[in-house]
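S.K.: Prediction below, plus the sequence it came from.
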Amino acid sequence: MTVVTVYCVFADAEEAERIGRTVVEESLAACVNILSPCRSIYRWQGAIEEAAEVPALFKTSDTVADRLIERIALLHSYDVPAIAVWPIDRLLADYGDWVEQSVLQL
């Protein structure tokens, strides 16, 4: 099994915490790191928009990542949430073992 990070931004800290707790409880992620708010500038429906958003990093296995993405998208308030998988090139072996033991075994 390979450990990956799933990156996502949320409308606010409350949404990030609610969804983060849910997916950890469901064993789709071993943990979530909810970061400080960031300022996003993006194009949406033909206009340039700005918003304060809350990024989060979910640690999971490559085999569970698609299920995690689907679950986050289902719970997310955005029509098209930014959700991306980042591969992890190297990590502490014990940490990798912990992530793998903490998520669903498919």
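M.R.: That came through, no problem.

S.K.: When you work out contacts or count neighbours from here on, use the C-alpha atoms and nothing else.
M.R.: Fine.

S.K.: contacting residues around the longest helix along the chain?
M.R.: Longest among the helix segments of the chain by residue count, using DSSP state H, is helix 13-25. The contact list for helix 13-25 (Cα atoms under 8 Å, 6 or more residues apart in numbering) reads 9-10, 29-32, 34, 37, 54-56, 58, 68, 71-72, 75-76.

S.K.: Pull out the buried positions in the longest strand along the chain.
M.R.: Longest strand of the chain, by residue count under DSSP state E: strand 47-61. The neighbour-count check on strand 47-61 (16 or more other Cα atoms under 10 Å) flags 53-61 as buried.

S.K.: ok, and here's another one to check against it:
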Amino acid sequence: MSEFCLVLCTCPDMDSARRIAQCAVEQRLAACVNIIPGLESVYQWQGKVQTDNEVQLVSKTYKPKLEALYTLVSGLHPYDEPEWLVLDITGGSPTYLDWIKSSTT
């Protein structure tokens, strides 16, 4: 099992995305958070098809930090049910993976 993962989370706007990303990195819960604007999401919510413009966050983190990162995101996120998808990193540059670990411990 990998020690590292990517976390995907969408936000409704740049302000909330930046606030979450900044706090995650400042608190060493993520080594890096990419903020990707211009996302259009189509989804079912409360029995209706919705379409919204969103901002995608991609967080690189060390798995022991996942629970604390989830608590942070849940506390700052404006959505009732924010996206929270965790993807294992199964490989990568050893020096980059070392950087993720050292940046989050």
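M.R.: Perfect, thanks for sending it. Quick caveat: nothing in here was measured; it's all calculated off a predicted structure.

S.K.: still on that earlier bit, how big's the offset between the longest helix of the first structure and the second structure?
M.R.: Mean deviation of helix 13-25 of the first structure from its aligned counterpart in the second structure after superposition (mean Cα distance after the TM-score superposition for the first structure): 0.7 Å.

S.K.: which is the next helix or strand following that helix?
M.R.: strand 31-34 (DSSP states H and E).

S.K.: Not counting sequence-adjacent ones, nearest residue to residue 104 of the first structure?
M.R.: If the residues on either side of it in the chain are set aside, residue 104 of the first structure comes closest to residue 27, at 5.6 Å by Cα to Cα, 6 or more residues apart in numbering.

S.K.: what's that neighbour in contact with, if anything?
M.R.: 102-104.

S.K.: now residue 30 of the first structure
M.R.: 24, 58-60, 98-100, 102-103 are the contacts of residue 30 of the first structure under Cα under 8 Å, 6+ apart.

S.K.: Mind doing that once more with 6 Å?
M.R.: 24, 59-60, 99, 102-103 (Cα atoms under 6 Å, 6 or more residues apart in numbering).

S.K.: how close does the closest residue to residue 39 of the second structure other than its chain neighbours get to residue 91 of the second structure?
M.R.: On the basis of Cα to Cα, 6+ apart, the spatially nearest residue to residue 39 of the second structure that is not a chain neighbour turns out to be residue 54, at 5.1 Å. As for residue 54 of the second structure, its distance to residue 91 of the second structure is 29 Å (criterion: Cα to Cα, to the nearest Å).

S.K.: In which helix or strand does residue 99 of the first structure reside?
M.R.: Element membership of residue 99 of the first structure, judged by DSSP H and E, is helix 93-102.
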